[in-house]
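Participant: give me the fold of what follows.
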Amino acid sequence: MIATLGLAALWLAAALAVLQLVGAIVTLRRADNPLGAVVRSVAAVQGGLVAVSFACLIWVFLETDLSVKLVSENSHSLKPLLFKFAATWGNHEGSMLLWVSIMALGGACVALFERRLSEPAMLATLAAQAFVSIGFYAFLLIASNPFARLDPVPTEGRGLNPLLQDPGLAFHPPTLYIGYVGLSIAFSFAVGALITREVSPAFARAMRPWVLGAWIFLTLGIVAGSYWAYYTLGWGGWWFWDPVENASLMPWLAATALLHSVSVLAARNALRAWTVMLGVIAFSMSMVGTFLVRSGVLVSVHAFAVDPLRGQFILALLAINIGAALTVFALRAASISEGERFALASRETALVFNNVMLSGILGIVLVGTLYPLLAEAMGARVSVGPPYFNAASAIFAVPMLLVLCVGPLLGWRRDRLSRLTWKLWLPLAAAISAAAIALTQGVSVLSALGLGLGAALIPASMLPLVGRNLRTAKLPLWGMVTAHLGVGLALIGMASDSALTREKLIAINVGQTVAVGPWQIKLARIAPVAGPNWTALEAGIEASYDGAAPIKLAPQDRAFWAPPQQVNHSALSTRWNGQLYVVLGQQAEDGRWQLRLWWKPFVILIWLGGLMVALGGLLALLGRVASDLRRTIAVDKIAFRRKKQGR
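Facilitator: Predicted structure coming up:
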C-alpha cells in the first residue's frame, strides 16, 4: 500500500511538471492566458507530491518491506535502523528519487517565496525547472522505478554494501545532492533570464542565495565524503583524484566561479554574460557527475547502475538539457551587454582572473576524468592519476591563490596596486619563511609551495578587517574572511600531509612494539568481537606519543554477512599537531599480524579548513538574505505609502 502510494504520487508529480511547463510557455506567449495564474501553485503542489513519494520510500525501507525490489536488494531485517534509513539513498533508484525530491522542493520554494523577478522572468525560470524535472521523472518512471515489486516476496533481503554501512552515508550523499540540485535552480534562473533578456542585478540577487546555498552544501558534502573515504577505506588518503571524487569537485569549481561572478553582477552590474554562462556550466558539471556515477561506466562503491539503458537515458538527458541551454545562450548572448566597465587594477579584475583560473582547473579535471573513459571505449586502456592532476592543476592554482591574497584588498571599479604595498609585507614574509623552512627539511617543491601559499593566505585573509570597526562589519565580509582563512588552513593541511607523512607497513607478534614518527605502537592483543550484523578480529593497540602515557586504539578486520564482505575498520587518534592512523591486516603464515601505520602531521587542517570555508559561505548567505529582506521590506513600505497617498 505504501509503495503504491509513493508510485502514484510520483506519477502525479510528473504530470504536474508537464502542466507547469505548458502553462509557463503558453503564458509567456500570451500574457492573458489563465494557466499563468496557477503555475506557481502547480510547482508548490508538485514539490509536496514528490516529498510524499520519497517519504513512502523511507517508510518501506524502515519497515523492511521485501515486496519492494529495491528494499530486497539493498536492505536486511537485522540491519541497524540508521542504515535502513540511509539505505534509502544508498542505491541507484533511491538516490535518483532523492535528487528529484530535492529538485522539486527547490522549485516549490522558488515558486512560493521568490518575488524579486518580474512575472515573465519567473515564468521562464519555472518553465526551465519543469523542463529539467520532466526528464528525471521520465528516467525514474521508465528506467529506474524505485517502487518496483517482487513476486514471490523473498524471505530476507541481500543487505547493503558494507562500505556504505557507516554514519557518513546519512550525511554525505544528501548534502552533495542538495548542492547539485541547488545548481539546477541557478541553471533555471540563468535560462529564464536568457529567455526574457532580463540579465540584471535583480536577477543576480534572486539567483545568489541559491548559488551560495548550493556551494555551501557541495563544500560540506565534499569534506564529509573525503573524511568518510579517509577513515572507511583504510588506505590513509584523503583524495585520490578518483573519477567519482572528481564528479563532485567539478560542480564545486564551477559553483565557486559562479558565486563570485553573480556577486559582481548583483553589486556592480558587471559580468552579465559570464554569470549566465557559468550558471549553465555549473549545472552541466552536476549532470556530467550524475552520468559518471549513475550510468554504470565506472566500477565504484558509488556506481550503482549497471543497466546500459540507464546510462543512455542519463546521457540523453545531459545532451537535451545542456544542449537546449547552450542553444538559448547562443541565440541570446549577442543581446546581453557586459554592463559596467572596470579598470585593470580593481577587485572585479581579480575576480575575473580567479574565475578564469578556476575554469582552467575545471578543464584539467574534466579532461583527466573523461579521457580514460573515452580511450577505453575505443579499445585502449589509459591511466590518469595524481601526477597529472597535481602538476596540471598547480599551473592554475598557484596564480589563483596569489591573486586571492591581493584581490579582497582592492577597491571596486578602479584602484592602485601601490596603495597595497605596505599591507602585503606580512603575507609575503609568511610565505617565504614557510617555504624556506619546508625546503630545508627536504620536502618537494610543490609541497613547499603549498605550505608557503597557505601561510600567506592566513594573514592575507584577515587584512580586509584592518581599519574597520569590527562591531559594524557586515556578515558577508566576515564570511569572505572566514572562507579564505579556511582555504589557507586546508592548503597547509594538504601540503603537510604530502610532505610530512610517515608510513610503516609491518608484521609483528602480539607484545611487540614498533615506531612510526614520534609514536611507539604496541600490539597488546588480538580478540574476536561482534557487532549487530558483523563479526571482527580486533587489535588492542597501546600507542604512546613521544614517551607520554599510552592511549588505547582498536582497529578491526570486520566480516559482514549480508552481503558477505571483508572490511577494514581503521582506528584514529587525533592531536593538535596531527593524526595517528592504524589499520589491522591479515595474519601471516608465521603467526605475525600485519599492521599499517601512518603519522600524519596537521592532516586534520584539511577538513577543519573545509568546514571553515562552508561556514564562511553560511555567514555570507545569512548576511545576503538579511540584506535582501530589509530591501524588500523597504520597497513594500514605499509602495504602501504611495498607494495610501493615491487614495
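
Participant: alpha carbons only for contacts and neighbour counts from here, please
Facilitator: OK.

Participant: tell me which element Leu370 falls in.
Facilitator: helix 347-377 (DSSP states H and E).

Participant: my error: substitute Ala549 in the last question.
Facilitator: With DSSP H and E as the test, Ala549 turns up in no helix or strand.

Participant: Ile638 too?
Facilitator: With DSSP H and E as criterion, Ile638 is part of helix 604-646.

Participant: quick one: contacts for the residue nearest to Ile361 when sequence neighbours are not counted?
Facilitator: Nearest residue to Ile361, sequence neighbours excluded (C-alpha to C-alpha, 6 or more residues apart in numbering): Ser393, at 5.4 Å. Each residue near Ser393 by C-alpha atoms under 8 Å, 6 or more residues apart in numbering is listed here: Gly360, Ile361, Ile364, Val365.

Participant: Ser393 belongs to a helix?
Facilitator: Yes - judged by DSSP: H, G, I helix; E, B strand; the rest coil, Ser393 forms part of a helix.

Participant: how near is it to Met357?
Facilitator: 9 Å (C-alpha to C-alpha, to the nearest Å).

Participant: just Leu218 next, same as before
Facilitator: Counting by C-alpha to C-alpha, the gap from Leu218 to Met357 is 20 Å.

Participant: which of those two has more neighbours?
Facilitator: The neighbour count for Leu218 versus Met357, taken as other C-alpha atoms under 10 Å, is higher for Leu218 (30 against 22).

Participant: wait, that one sits on Pro173?
Facilitator: No - applying C-alpha atoms under 8 Å as the test, Leu218 and Pro173 come out as separate, 9.9 Å apart.

Participant: what's around Ser527, how many residues?
Facilitator: One correction, residue 527 is Ala, not Ser. Counted with other C-alpha under 10 Å, Ala527 comes out at 10.

Participant: so which helix or strand takes in the residue nearest the centre of the chain?
Facilitator: Nearest to the geometric centre of the chain sits Leu218, at 2.3 Å (C-alpha atoms, centre = their mean). Per DSSP H and E: Leu218 is located in helix 201-232.

Participant: another one to check against the first:
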Amino acid sequence: MTAELGHFALILALCVALVQMVVPMVGAHRRWSNWMAVGDMAAAVQFVLVSLSFAALMWAFITSDFSLRIVTANSHSAKPMLYKVTGTWGNHEGSLLLWVLILALFGAMVSWFGQALPAALKARTLAVQAAVAVAFMLFMLLTSNPFDRLEIIPLDGNDLNPLLQDPGLAFHPPFLYLGYVGLSITFSFAVAALIEGRVDAAWARWVRPWALLAWVMLTIGIALGSWWAYYELGWGGWWFWDPVENASFMPWLLAAALLHSAIVVEKRDTLKSWTILLAILAFSFSLIGTFIVRSGVITSVHAFASDPTRGVFILLILAIAIGGSLTLYALRADRMRSPNAFATVSRESALVLNNVLLAVSTVVVFLGTMWPLIAEALTGEKVSVGPPFFNITFTPFMVALAMLLPLGAIMPWKRARLGRSMQPLWGMLALSVALGALVWSLQTGGRMLAPIGATLAAWIILGAIADLAQKAGGWRAKPSIAWARLSGLPRAEWGKAVAHSGLAILIFGASALTAWELEDIRTINPGESVELGGYTFTLDRVEQVRGPNYFSDMAFVEVTRGGEYVATLNPEKRLYPVQNFPTTEAGISSGALRDLYVSIGDQQPDGSWAMWTWVKPFANWIWAGCIIMSLGGFLSLSDRRFRVGVAKSRSSVAVPAE
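Facilitator: You can find the predicted model right below:
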C-alpha cells in the first residue's frame, strides 16, 4: 500500500506541476495577480507530494519490500541499513526521483524566499521550473517507474552494486544533484527574463546566490566522487577524465563562469546577453550529463546500466529544453545590449577573459568526452580519448586562469591602468616566483610541474591577501583603520578570497602529487618488504574476514621509517557473494604532507600476493582545497545582500513583447 501511495503522490505532483507550468505563465502575461499567486502554492504542494513519493520509496528499501522491482534489483536483506537508505538513489529510477525531488525543492525555495521578487518574474520562473519537472516526471512515469511491482515476489534481492556500498559514494549523488538541479533555477530565471524581456542588476543579484549554491554543491559532490575513487577503486588515482566525471565537471566550469559574469551584470549592468547564455548552457550541460549517465551510450563505473531506448526520451527533453531556450535567446539577446562601455584594461575585461577561459575549457572537455561516440558514428571505428589528451589541452587554460585571478580581482571597474593595478602585486609575484624556484631547487627530479604549481598557488593566495590589504587601506594603514575597514567588508569579499585560496591549494596538491608520487608494483610473500620513498612496507599476513554482506582477504602491512613504526595498513580484496562481485579497498595512512597507500590484488599460484604501493605527497591538499572552496562559497552565501530584499537597480532594459 505504501508504494501505491507513493506512486499516486507522484502522479498528483505531475498534475500540480502542469498547473504550475500554465497558470502562473498566463497570469504573468495578463497581469492577473491571483493567477500568478497560484505558482507559489503549486510549488509548495508539488514539493510536498514529491517528498511523500520519495519517502515511500525509501521506506520500501528500508523494509526490504521485494515486491517492488527496483528494491529487488538493488537491495538485499543482509545489506547494512545505511546502504538500504542510500540504495534509494543508487539506481536509475530512484536517482531520477531524487532529481525530481530536488527540482521541486528549488522551486519551493523560490516560492518561500522570493517574496521580494517582482511578481511577474517570479511567476514565470516558477512556471519554467515546473515545465522542467513535468518533463522529468513524464520520463519517470512512462519509462522508469520506481513503483513498478513484480508478479512473483522473490525471497531476497540482488543487492546494491558493491562499489556503491561506501559512505563516500552514498552521499555523493545528493550533493551532485543539488548542483546539477540547482542550475535549473538559474536556467528558469534566464528563460523567464527572456520571456519578460528584462535583465538588470536586480535580476543578476537574484541569480547569483542560486548559481553560487549550485556551484558549491557541485564542488562538494565532485570532491566526494573523487575521494571515493581514490580510496575505493584501489588504482591510486583521484581523477581519470572518465566520461561521467566530465559530465559533472563541465557544468561546474560553466557555473563558475556564470558566477563571475553575474557579478558584472550586478555591478556594471553589462554582459547581460552573455550571462543569460551561460545560465542556459550551464543547465544544458547538466542535461547532457544526464544523457551520458542514463542513455547507455557510454560504459563507466559511475554510469547507470540502463535501457538505451530511454536515451531517446532524454534526447527529446534535451531538444526541447536546449533548443527552445536557445531559440528564445536568439530572438531576444540582441535587445539586451548595455550602453555601458568599459576599457580594454578593466575588471570587466578581466572577468570576460575569465569567462572565455572557462567556456573554452568546457568545450575542450566536451569534445574529448564525446569524440569517441562521434568517431564511432562516423567511421564505425572505436577510438579512445584518455587522460593525456585532457592534460595537454585543458591544463594551459587553467594555468592562464590562475595567472589572471589576482590581477583581475584587484583591478578597478570600467577603466584601469595595468601598471597601477600591478603595483601592490609586484612583491607578491616576486615571492611566488621565489617559492617556485625554491621548490625546483629542492626537488630531486627535474620536472617543472610541481614548481609551476607552487608558483601559481602562491600567486593566487598572496594576490588575495594583497587585494584584502588594498581594501583595508594599503600596507601602511593604521591597524585600527585597517581592522575597521576589513570588518566592514561584505562577506562575499571574504568568500571570494577563501574560495580562490582553496583553488590555489587544489592546484598545488594536484601538481605536487602528479610530479612527486612514487609507485611500486610487485608480487610479495608474507614477511617480505618493499622499500619506497624512505618507507619500508612489510606484508605481515593476509587473513580472511567476514563483513555484514561480504567476504574479505585483509592484508596487514606494517610501515616503518628508519626502523620506527609508522602505521599498519589494511588493504582488502572483498567479494560480495550475492552478485559475485569483487572490490578493492585501499589501505591508507593519511597525513598533512603525504599519504601512504597500499592495495592488494589476487593471490598468485605460488602463494604470493600482488601488491601496489604508493607514497603520495600532498594528496589530501586536493580535497582540502575543495573543502576550502566550498567554505568560501558558503561564506559568500551568508552575505547580507543575499538575504534581504534586492536593492533598486540603476537601470534596466525592457523588450517589447513580440
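
Participant: what TM-score do the two superposed chains give?
Facilitator: After superposition, the two chains reach a TM-score of 0.95 (TM-score structural alignment, normalised by the length of structure 1), with 632 aligned residues with a C-alpha RMSD of 1.6 Å.

Participant: from the contact counts, what lies against the helix holding Leu218 of structure 1?
Facilitator: helix 172-196, helix 243-268, strand 564-569, helix 604-646 (3 or more C-alpha pairs under 8 Å, 6 or more residues apart in numbering; DSSP states H and E).

Participant: read off where it ends up in structure 2.
Facilitator: Aligned by TM-score structural alignment, helix 201-232 of structure 1 falls on residues 201-232 of structure 2.

Participant: the matching stretch: how far from the chain's middle?
Facilitator: 5 Å (C-alpha atoms, centre = their mean, to the nearest Å).

Participant: same question for stretch 360-374 of structure 1.
Facilitator: On C-alpha atoms, centre = their mean, the centre of stretch 360-374 of structure 1 falls 18 Å from the chain's centre.

Participant: that stretch vs structure 2, average offset?
Facilitator: For stretch 360-374 of structure 1, the mean deviation from structure 2 after alignment is 0.6 Å (mean C-alpha distance after the TM-score superposition for structure 1).

Participant: list the buried residues in that stretch.
Facilitator: The neighbour-count check on stretch 360-374 of structure 1 (16 or more other C-alpha atoms under 10 Å) flags Gly360, Ile361, Leu362, Ile364, Val365, Leu366, Gly368, Thr369, Pro372, Leu373 as buried.

Participant: now the closest residue to the last one other than its chain neighbours: how far from His92 of structure 1?
Facilitator: It refers to Leu373 of structure 1. What sits nearest to Leu373 of structure 1 in space, not counting adjacent residues and going by C-alpha to C-alpha, 6+ apart, is Val297, at 7.8 Å. Note on Val297 of structure 1: its distance to His92 of structure 1, by C-alpha to C-alpha, is 13 Å.

Participant: for the stretch 401-550 of structure 1, just list every one of the strands.
Facilitator: Under the criterion DSSP state E, counting those that start in this stretch, the stretch 401-550 of structure 1 contains strands at 502-508, 513-516, 519-530, 534-545.

Participant: would a markdown table of those with distance to Leu326 of structure 1 be doable?
Facilitator: Output for these, formatted as a markdown table (distance: least, C-alpha to C-alpha, whole Å):
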| stretch | distance to Leu326 of structure 1 |
| --- | --- |
| strand 502-508 | 49 |
| strand 513-516 | 54 |
| strand 519-530 | 55 |
| strand 534-545 | 51 |
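
Participant: of all those, which lies closest to Val52 of structure 1?
Facilitator: Val52 of structure 1 lies closest to strand 534-545 among the strands of the stretch 401-550 of structure 1, at 33.6 Å (C-alpha to C-alpha).

Participant: who's in contact with the following helix or strand past that closest one?
Facilitator: Going down the chain from strand 534-545 of structure 1, the next helix or strand is strand 551-553, by DSSP H and E. The contact list for strand 551-553 of structure 1, computed with C-alpha under 8 Å, 6+ apart, reads Ala539, Gly540, Ile541, Glu542, Ala543, Ser544, Ala571, Leu572, Ser573.

Participant: the helix or strand following strand 551-553 of structure 1 aligns to what range in structure 2?
Facilitator: Under the assignment DSSP H and E, the closest C-terminal helix or strand after strand 551-553 of structure 1 is strand 556-561. Here strand 556-561 of structure 1 aligns to structure 2 at residues 572-577, judged by TM-score structural alignment.

Participant: what comes up buried for the matching stretch?
Facilitator: Glu572, Lys573, Arg574, Leu575, Tyr576.

Participant: so the fourth one is in contact with Thr583, correct?
Facilitator: Yes - Leu575 of structure 2 is within contact range of Thr583, at 6.5 Å (criterion: C-alpha under 8 Å).

Participant: who's in contact with Ser349 of structure 2?
Facilitator: Phe342, Ala343.

Participant: counterpart of Ala111 of structure 1 in structure 2?
Facilitator: So Ala111 of structure 1 corresponds to Ser111, using TM-score structural alignment.

Participant: just the element for that match, please.
Facilitator: helix 92-113.

Participant: could you list every helix and strand that that helix packs against?
Facilitator: Applying 3+ C-alpha pairs under 8 Å, 6+ apart, one finds that helix 92-113 of structure 2 contacts helix 33-62, helix 119-143, helix 167-196.

Participant: and those helices as JSON lines, adding mean neighbour count and distance to Ile222 of structure 2?
Facilitator: Formatted as JSON lines, these follow (neighbours: other C-alpha atoms under 10 Å; distance: least, C-alpha to C-alpha, whole Å):
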{"stretch": "helix 33-62", "mean neighbour count": "22", "distance to Ile222 of structure 2": "24"}
{"stretch": "helix 119-143", "mean neighbour count": "23", "distance to Ile222 of structure 2": "23"}
{"stretch": "helix 167-196", "mean neighbour count": "25", "distance to Ile222 of structure 2": "7"}
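
Participant: with respect to burial, which of the helices and strands packed on helix 201-232 of structure 1 scores highest?
Facilitator: helix 172-196 (a mean of 26; mean count of other C-alpha atoms under 10 Å).

Participant: which helices and strands does that one pack with?
Facilitator: helix 92-113, helix 119-138, helix 201-232, helix 243-268, helix 272-294, helix 308-332.
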